[in-house]
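> build the 3D model from these lines:
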Amino acid sequence: MIGCLIIHGFTGGPHEVEPLEEFLKQHTNWHVVSPTLPGHGEKLRLKGIFYYEWVRTAEEELKELLQVCDTVYVVGFSMGGMIASYLTVKYPVAKLVLLSAALYYINPRQLGIDIKNIMKDAMRGTLLQNELFQRYKRKIASTPISATTQFRKLVKDLRQHLPNVTAPTMIVQGLDDGVVPPKAAHVLHDSIGSEEKKLLFLEKAQHIICHCEEKDDLFQDILSFLGQEIKKSM
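Okay, here's the model as predicted:
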């Protein structure tokens, strides 16, 4: 049996990667899991949570998969990408996929564009229809400074393990990402020790890449990288 662990990002939840999870379940017979990291999910409760708790939860899910599956893939989105990279060093992961991995964060150029669009919608009286504003308003209001500090510690501590990643790795980055700058993908590509590495940029994708308009092609590329053909029924 093949297993696949998908790890969501900071202040997010499985809903961030749900389209990919559903795609893999539809087109394979894999055992796909996407756990909710402590303090995350639809209602954030991040106060008092330490970053090693996020890592430990993902690690326990991976260990369970390795017990029942012959082959295991790991996919990490944003902060989940850093966790996925670290786990790939510790455990026999067959392949690794990094989506908008948060090696660096806050893309000033794209963030400026996003803020301008939010301001335009505010002036038009359509701010409540701006998905980006609604998403980040919720996250900012529900994210204590201590949680952001833990996120920064996680990135700092786990990035040192990148040269030890040897599993074949696919790195995907959106060029319109207002959180993770495109240069992060290049640095990841250069830092990871794998001999087999694939770097893919999506022109129109923002940070929540599994929900972007290019997602159908992206998911097929991921499945192809993981060595599975798309079912004829498509």
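> going forward, measure contacts and count neighbours with C-alpha atoms only.
OK.
> now the helix or strand Leu62 falls within, how far from the chain's geometric center?
Under the criterion of DSSP states H and E, Leu62 resides in helix 51-68. Helix 51-68 has its C-alpha centroid displaced from the chain centroid by 16 Å (Cα atoms, centre = their mean, to the nearest Å).
> which strands and helices sit next to the following helix or strand past it?
Per DSSP H and E, helix 51-68 leads on to strand 71-77 as the next helix or strand towards the C-terminus. Strand 71-77 makes packing contacts with strand 2-7, helix 79-90, strand 95-99 when contacts are defined by 3 or more Cα pairs under 8 Å, 6 or more residues apart in numbering; DSSP states H and E.
> could you say which of those is packed most deeply?
Ranked by mean neighbour count, these are led by strand 95-99 with a mean of 26 (mean count of other Cα atoms under 10 Å).
> pull the number of nearby residues for the residue lying closest to Ala147 once chain neighbours are set aside.
Residue nearest to Ala147 in three dimensions, not counting chain neighbours: Leu46, with 6.0 Å by Cα to Cα, 6 or more residues apart in numbering. Around Leu46 there are 20 other residues, counting by other Cα atoms under 10 Å.
> got a list of what the residue lying closest to Leu96 once chain neighbours are set aside touches?
Distance criterion Cα to Cα, 6+ apart; nearest residue to Leu96, sequence neighbours excluded, is Thr169 at 4.7 Å. Thr169 sits next to Lys95, Leu96, Val97, Leu98, Ser194, Glu196, Lys197, Lys198 when contact means Cα atoms under 8 Å, 6 or more residues apart in numbering.
> now the other sequence, so there's something to compare against:
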Amino acid sequence: MKTGILLIHGFTGSPNSMAWLAEEFKRRGFTVAVPKLCGHGGQPDDLIGCTYKDWLADAEGALRQLQKTCDSIIIAGLSLGGAISIYLASKYRVNGIVTMAAPFCVSIWTRTFAWLFYPFVKYQYKDDGPDINDKSALKNMNSYNLYPTIVSHEVFKFLKIMRKVIHTINCPVLVLHGENDHVVDVENADKIMEALTTPVKMKKTFNKSYHILSLDFDKAEVRDSILNFITQNIEKVSAPTIQT
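Below is the predicted model of the structure:
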């Protein structure tokens, strides 16, 4: 049985953030796809005009390609990519999903600021750069240190949609989160677990990593957690087929 793994990067990130995991999985014989989401991997202004529908289309396109050659599929996403994984699992039959540092919701203050001040505050800045504890990993990243404020509305709209469908997922789910995540608080992992109704759901936290779990100090443990999840659950859902 051929197993495919779809890895989805986060908002303002790029496929580079998933490259280490991708190579680790490829070495073990998995077929891996790492799509680049609309507006990412270039310049921050490339995000202008991109919508959550574009990001979903990019992820779905990669999923459909995997479905052509793979009998089983696991989706693993970082941050926004984790939320996209949840959405895809509500629309397609997959064998399991893994969320890494995924948001369930954003604070009222964050949403209010974005809605009220985006005409006057064109960009949001990450003063300290990517939220990663292992600074040596920064050289392997290609992420934006700022982004157009208006694009954050697309994230908010998508998370609202994701929250409406999360209860429909019936495949196994592994929720991973850094205990010291400064971007998406670890309480989001608990909220995801509470919203899931699938009978097979697990949560694991890591105390040495911040937000970018796929490249931080715990990356090897993250990899092993995903591999164990695949081994334990790959047979629990029948081979994926596109739902129309």
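> overlay them and tell me the TM-score.
Once superposed, chain against chain, the TM-score is 0.81 (TM-score structural alignment, normalised by the length of the first structure); 204 aligned residues with a Cα RMSD of 2.4 Å.
> thinking again about what came up before, pretty sure the residue nearest to Ala147 of the first structure contacts Pro144?
Yes: contact criterion Cα atoms under 8 Å: Leu46 of the first structure and Pro144 qualify, at 7.0 Å.
> superpose on the second structure and give me the mean offset of the helix holding Leu62 of the first structure.
Helix 51-68 of the first structure, aligned to the second structure and superposed, deviates on average by 0.9 Å (mean Cα distance after the TM-score superposition for the first structure).
> tell me which residues in that helix are buried?
Within helix 51-68 of the first structure, the residues that count as buried by 16 or more other Cα atoms under 10 Å are Tyr51, Trp54, Val55, Ala58, Glu59, Glu61, Leu62, Leu65, Leu66.
> and the residues you listed, which is closest to Ile106 of the first structure?
Nearest to Ile106 of the first structure out of those is Tyr51 (Cα to Cα; 19.6 Å).
> which residues touch that closest one?
By Cα under 8 Å, 6+ apart, the contact set of Tyr51 of the first structure is Gln150, Phe151, Lys153, Leu154.
> looking at those residues, which are in helices?
Of the contacts of Tyr51 of the first structure, the ones assigned to helices by DSSP state H are Gln150, Phe151, Lys153, Leu154.
> now which residue in the first structure aligns to Cys50 of the second structure?
With TM-score structural alignment defining the correspondence, Cys50 of the second structure maps onto Ile49 in the first structure.
> show me where the second structure has helices.
Using DSSP H, helices in the second structure cover 19-27, 52-69, 80-91, 108-117, 152-165, 187-195, 219-233.
> in the first structure, what stretch matches the fifth one?
Right, helix 152-165 of the second structure. Going by TM-score structural alignment: helix 152-165 of the second structure matches residues 148-161.
> other residues contacting the matching stretch?
Contacts of stretch 148-161 of the first structure (Cα under 8 Å, 6+ apart): Phe10, Phe50, Tyr51, Tyr52, Met79, Met82, Ile83, Ser85, Tyr86, Val89, Ala102, Leu103.
> next, the buried residues of it.
Within stretch 148-161 of the first structure, judged by 16+ other Cα under 10 Å, the buried ones are Gln150, Phe151, Arg152, Leu154, Val155, Leu158, Arg159, His161.
> that one: how far from the chain's middle?
15 Å.
> please apply the same query to stretch 180-200 of the first structure.
14 Å.
> follow-up on the earlier one: redo the contacts of Tyr51 of the first structure as JSON lines? Include distance to Gly112 of the first structure.
Output for the contacts of Tyr51 of the first structure, formatted as JSON lines (distance: Cα to Cα, whole Å):
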{"residue": "Gln150", "distance to Gly112 of the first structure": "26"}
{"residue": "Phe151", "distance to Gly112 of the first structure": "23"}
{"residue": "Lys153", "distance to Gly112 of the first structure": "26"}
{"residue": "Leu154", "distance to Gly112 of the first structure": "26"}
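> of the contacts of stretch 148-161 of the first structure, which is the nearest to Ser224 of the first structure?
Ser85 (20.0 Å).
> touching, the closest one and Val165? I think so.
Yes: proximity of Ser85 of the first structure to Val165 meets the contact threshold set by Cα under 8 Å, at 6.7 Å.
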